[in-house]
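Enquirer: one predicted model, sequence on top.
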Amino acid sequence: MDSIQLHHLLGKMTREEKIGQMVQLAGEFYKEEDSENTGPMHEMNLSPEKMSTIGSVLGVSGAQTLIDIQKEHLAKSRLGIPLLFMADVIHGYRTIFPIPLGIASTWDPNLAEESAILSAKEAAVSGLHVTFAPMVDLVRDARWGRVMESTGEDPYLNQLYARAFVRGYQGKDLINNKMSVAACIKHFAGYGAPIAGREYNTVELSERTLREMYLPAYQAGIDEGSKLVMTAFNSLDGVPATANKPLMRDILRKEFGFQGVLISDWASVGEMISHGIAADLKQAARLALKAGVDIEMMTGGYLNHLHDLIEEGEISESLLDEAVWRILTLKNELGLFEDPYRGANSKEEKTIVFSLKHREKARKIAEESMVLLKNEKQVLPLDIQQKIALFVPEEQSKDVLGAWSWKGQQSESVSVYEGLLQHVSKESIVLKTYSPLKNENHKDWLTEVKNVDVIIIVGGESSYMSGEGASRSNLKLPAEQIQLIKNLRTTSKPIHLILFNGRPLDLTDISQDVDSMIEAWFPGTEAGSAVANLLFGQKNPSGKLTMSFPRTVGQVPLYYNQDSTGRPLTPYNQDDKYLSRYLDVENSPLFPFGFGLSYTEFKYSPMQVTVAESKEEVRIEVTITNNGNLSGAEIVQLYIRDKVGEVVRPVKELKRFKKIFLEPGQSAEVVFQLQKQDFKYVHQDLSVSVEAGEFDVMIGSNSEELEIETIYLDFKKK
């Protein structure tokens, strides 16, 4: 449908039909069997006439189901405007990939893109048009449950991943590629910084920090072409995002140039009443539309009050037309007017969804995402001749998918035990299950493990313990896991800890009691296969953290790129009390941003830094050599520090990285180029520029183990 035809369609719509397009309902409304006006339909004041005007549905899937819903809807729609089907396809549809925080730990945006491509295929063939992903919120507080859905604490990395996920979901040609879905950047804005790490809580950020640290990833996803943006639940500068006109109209629309659909999060329009900025749903609807929200998800503000608000002169009809035009444009960009069933195909659904090819890619990405946190005396990889005692949480052996694995089936996932059996026989494994909550007596187990060579403990969190609504004030392992580890430590057998979790944990209590630790995150469908391949050396770990792991919860929010302080703690003033420090714990994390070990050893040559004659460009070279006996990948990281700025600058900022693969004894030269724009930052007046001066250039394997060289750059004002 061309633009003229689309305008003609808009012109034929009644006000009620326009309002209907701005309403999103959950799938339960399309499973209503009772002919009476009861239940959810009654609560939303939905009549059959209003149902025929609705514009979008969330949370329902399956090719034939969606085809049937669409057919029935089109038969009742006066103008034949098709429904949009949306869902939370966050890290996989039925084939579940690692959680986004795990995917981020690959430090490979190409893998993020590949996971999104395959997730989109499964979703599209099952009838979906839009995914509520990616979440690009920058996060610094591990107490917040939704860190699992983020890509970490660094704005540069987050921008790269935002672009990669959008490319993967949408592809290059959304209208002709029926195996793609429209992406939705979320949550705009600042959702990842709730006070005290508590879900849905207030966010308090200066505008300069918001612009420098938090907004860049949203803008990157929008620049990559994301078709939708979702408002955040939180308030910012005292105004809930869904009613925040300066945020949505000025920054999102005018500054970022976003022309797509802005959708509220679940019931966030109605939540303005609880926030205390709207007396009722009618006032909330007025605030949301004036802020620029095109689609209201699951509250009846638009449905039941927009007509009266227009009649009363509270809002103009033009605001309605503006919102509906964007919704119709999205449907047109998806090709729904020509093909309302788009990619939905129940026959292909059976061969594409959860295919062997997709599962194989899920395993490979899981292997790349896992981080080796400890490997004392190189106790890993294991020998297949060793006898193993495996301890797994009771009823959680297959709880490896994590939150937001909507259609994923735990029964289809590979447990660690099943993964080990791909390498050794049943007779080589003594399997024990323990309760993660009960304080059991482990004396009998201590006797049973006398004849094994190594002990593997699967620990961490249950999937319930992270994700939306799963904020925690205690980041330690469950007490029973800690006690189990300490009891088994008395056997003097090597202990290998495999962690399944959705956030950085406080591992201080047990870090000295285990010989190796693998941070596996929630790795998805092929979890056990990936873990076993790492344990037995079929895959050399190469993942690195994109969030810092604290020594104690009292350190959080904890992040590597903290601002300089007037009284910094340095190696030369450790005995001074009156510094920015704790009395009872080090300032540093237990495991820093960018950290991750390998089964081999990489040696860095002294870096060579060359400043161009213009004094505006820098070339950094370093040679990396694999000095070990195994092939492996290293992620070389480049940081800078602006030593004197108009405003306080971070102690370090990631600017480049490169993942290289080296055989034993092989060397590779890594070259980074930095230009003037890499040194720019947000000033007091919110302008973005750079000044001449001294900068530290730092290179290394993580954010703490770095070689430093100071250079002078004379940026010319243009």
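Expert: Perfect, I can see it now. Please read these numbers as outputs of a predicted model, since none were measured by experiment. Numbering: from 1, shown residues only.
Enquirer: from here on, contacts and neighbour counts on C-alpha atoms
Expert: Fine.
Enquirer: which of the residues in stretch 638-658 are buried?
Expert: 638-643, 649-657 (16 or more other C-alpha atoms under 10 Å).
Enquirer: restricted to helices, list those.
Expert: Nothing among the buried residues of stretch 638-658 maps onto helices, per DSSP state H.
Enquirer: those residues in strands, which ones?
Expert: 638, 639, 640, 641, 642, 653, 654, 655, 656, 657 (DSSP state E).
Enquirer: putting a second one here so we can go through both:
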Amino acid sequence: MFDTRISRRAALMGAGAFAAWMHNPARAMLWQAGALPVPAFIDGLIARMTLAEKAGQLTLMPAAWGGGVATALNPAGNGPSFDGQLDEVRQGRLTGVFNGNGAEMARRMQTAAMTQSRLKIPLLFAADVIHGHRTIFPVPVGEAASFEPGLAERTARAASYEAAAAGIDWTFAPMVDIARDQRWGRTMEGAGEDVLLGELIAEARVRGFQGKDLKDDDAMLACAKHFAAYGAAEAGLDYNTVDISERTLREVYLPPFKAALDAGVLSFMASFNEISGVPSTGNGWLMEEVLRGEWAYQGFVVSDYTGDMEMIDHGFAADAREAAKLAFLAGVDMSMTSGFYRDHLPDLVEKGEVPVARMDASVRRVLAMKARLGLFDDPFRRIDVKREKARSRTKPTLALAREAGRKSIVMLKNEGDLLPLPKAGKRIAIIGPFASGQHDINGPWVVYGDNGQAVDLATGVKAAVADKGLVTVVEGSGVEAPVPGGIEAAVAAARAADVVLLAIGESENLSGEAQSRAEIVVPAPQMALAEAVAAVGKPVVVVLKNGRALALAGAVVQAPAILVTWFLGSESGHAIADVLFGDYSPTGRLPCSFPRSPGQQPYSYAHKPTGRPNPPGDLQPYKAHYRGIPNSALFPFGHGLTYGRIEYSGLSVAPSMAWDGELVVSAKVTNRGSRAVEEVVQLYTHDRVASVTRPVRELKAFRKVALAPGASEVVTFRLRRDNLLFIGRENKPIVEPGKFDVWIAPSAETEGVRGSFELARA
């Protein structure tokens, strides 16, 4: 059984002892040390294959036998019947399928491959196991709010434990795209806006999915996606153009992919978007020069769903044949869904337009991966119907889901110490479209989980309080439409209550892929509900459901207490109740900045100062800000409150750091409150003068510190020259001597304690 406990190494990483690790040259050697072996029999197998069979090994298709959400994602009408797909298996025309219907489906398909195909090459079964399989964990951006890479590793390990038992060899996760425009719906699938946090979460999830040995029956192949810069889509519009400098690409968007590679990820997925006029699926510079050349990557690259086909609509390829040629020669080994490689690669090779050696190299990568997964040794190692059921939604995985849920919750406000609520003696009205019901709990991008098995808010609250009769539940409004009589019923319930839990925000179909939003606000009908309930005058706790940062306004932002609860998965209601009633003091921090207005997007705390920054204080004319609002977040990256009262003091930092030396930076953090808490202490720097302008702040390390009531701890970080790297004018990493500002603070836009130091010349 998988172990939900955190390892000592993972704990250290989560606590901030990763500063040296992040820039240690030994880190770059990991991939070389674990070079992908190619068993001797594979070249002999390739020599026996026809061109059609080789193309089959480079063709991945949606499973014809899906069911439920999988069918909605991959409509059966887009391909053959299950019997037809079995015929393709017998003919060697498929390397595998994805989002299929569990172990029984996999057993039947693998049996056909191993008994009825000419070469008996095992199939590869893949799936979108994004934030859980049957047990659903918080959406990744919510889990990133825990600021615990070790937690992300454990939930990925648990997801792999469940999914591998259902015959799944390969997951299309983690998504490691940096998201700095909250209009982009796929924000929910990554780790937010910060590069360092993105790197750490990427590494953790790769380790979790792949386990100790890919041949283990509870390990899955991970896939770093989407390569590259998908999160930089113009205006946050999904699938849109990306046009950024190579420096920004290398400094912001590529590092999490490199971190995933260094953690041992063995598959990459090309992104849908173009970069500076070249679609990623046809971008040889990206795949061959950077990924395989500079980074020495030895795994394989798969297109995203119909990514090669979409180059035709991009205006980059004239037809299917040319699209196949461009994608393959650019370095995309495997085609997903379109069938273009199966249909056109044999002819392209026969005509001399694609070298047979290139085709053999891609087939070798895929077959070597199947060998590393143990499929040639035992094609059925992950296919066991009894084991599939036995590993599904076990007590340990559900307990982990509850832990992950409560650690993902971010408390934005808590005026007058409204929270935590007492468990007895208070009449509670839960009002809003997410107050109760088996809907919108698990979150977007769940293929196999069931909202019907998830715990809603009302159930969680009622399980926590002493008298369920004191809890009233009223819908009040739909997500995007009013409910007849809803506001009147909500107002009546609020008047009869001592405190209101206002459960509002986004539904599952307002976040995720293809759900870009021009206005990242609480929908108007819910805002009308919030205003009416607030007018009653009772204390209101906003319980926000969301897959991205939102621009909060009106009665919502004016509420005395606000909890960001994202989509927390299977144990959602229990996890929220744990925080509401004080069984757990909130520890989450924002992985993405909440803007003052949707019009601020894209926004990141790590923005450049410009030549006309507004000085501290009132807004001044002819300075860099929008009319009426400062160039800052409403709730910045890293923000989150606890049930304590935290003070920062006593910064200690030497005036200079030797070129080859180490700088110790420390501060005292004190809990003046009456409850035990965990504070996420964050270290930021700013390079005052550089040959390339630098962001106003950059996160360099963080540490989670447990503080008893009245307790203090001196929190220490260590900086080295490598922590001050940036991408210079030649698009290479450099470090320059000079003056640096440094903060130890509770968020990216608060002072905490501040000092400075000088990096000496060599």
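Expert: Okay, I see it. Predicted model only: the values in this text are computed from it and were never measured.
Enquirer: one step back: take the ones in strands among the buried residues of stretch 638-658 of structure 1 and lay them out in JSON lines including distance to residue 692 of structure 1.
Expert: As requested, these are arranged in JSON lines below (distance: C-alpha to C-alpha, whole Å):
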{"residue": "638", "distance to residue 692 of structure 1": "20"}
{"residue": "639", "distance to residue 692 of structure 1": "18"}
{"residue": "640", "distance to residue 692 of structure 1": "14"}
{"residue": "641", "distance to residue 692 of structure 1": "13"}
{"residue": "642", "distance to residue 692 of structure 1": "10"}
{"residue": "653", "distance to residue 692 of structure 1": "18"}
{"residue": "654", "distance to residue 692 of structure 1": "20"}
{"residue": "655", "distance to residue 692 of structure 1": "18"}
{"residue": "656", "distance to residue 692 of structure 1": "21"}
{"residue": "657", "distance to residue 692 of structure 1": "24"}
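Enquirer: ok, those residues vs residue 684 of structure 1, which is closest?
Expert: Of all these, residue 684 of structure 1 sits closest to residue 642, with 15.7 Å by C-alpha to C-alpha.
Enquirer: can you give me the distance of that closest one to residue 571 of structure 1?
Expert: Plainly put, residue 642 of structure 1 is 20 Å away from residue 571 of structure 1 if you go by C-alpha to C-alpha, to the nearest Å.
Enquirer: may I ask which two of the ones in strands among the buried residues of stretch 638-658 of structure 1 are separated the most?
Expert: 642 and 657 (18.5 Å).
Enquirer: if we can go back for a sec, out of the buried residues of stretch 638-658 of structure 1, which one sits closest to residue 544 of structure 1?
Expert: residue 657 (11.7 Å).
Enquirer: residue in structure 2 paired with the closest one?
Expert: Under the alignment (TM-score structural alignment), residue 657 of structure 1 pairs with residue 702 of structure 2.
Enquirer: grab the most central residue of structure 2 for me.
Expert: residue 190 (2.1 Å; C-alpha atoms, centre = their mean).
Enquirer: tell me which residue of structure 1 matches up with it.
Expert: Under TM-score structural alignment, residue 190 of structure 2 pairs with residue 150 in structure 1.
Enquirer: distance check, that match against residue 607 of structure 1.
Expert: Note on residue 150 of structure 1: its distance to residue 607 of structure 1, by C-alpha to C-alpha, is 32 Å.
Enquirer: return the member of the buried residues of stretch 638-658 of structure 1 nearest to residue 197 of structure 1.
Expert: residue 650 (21.9 Å).
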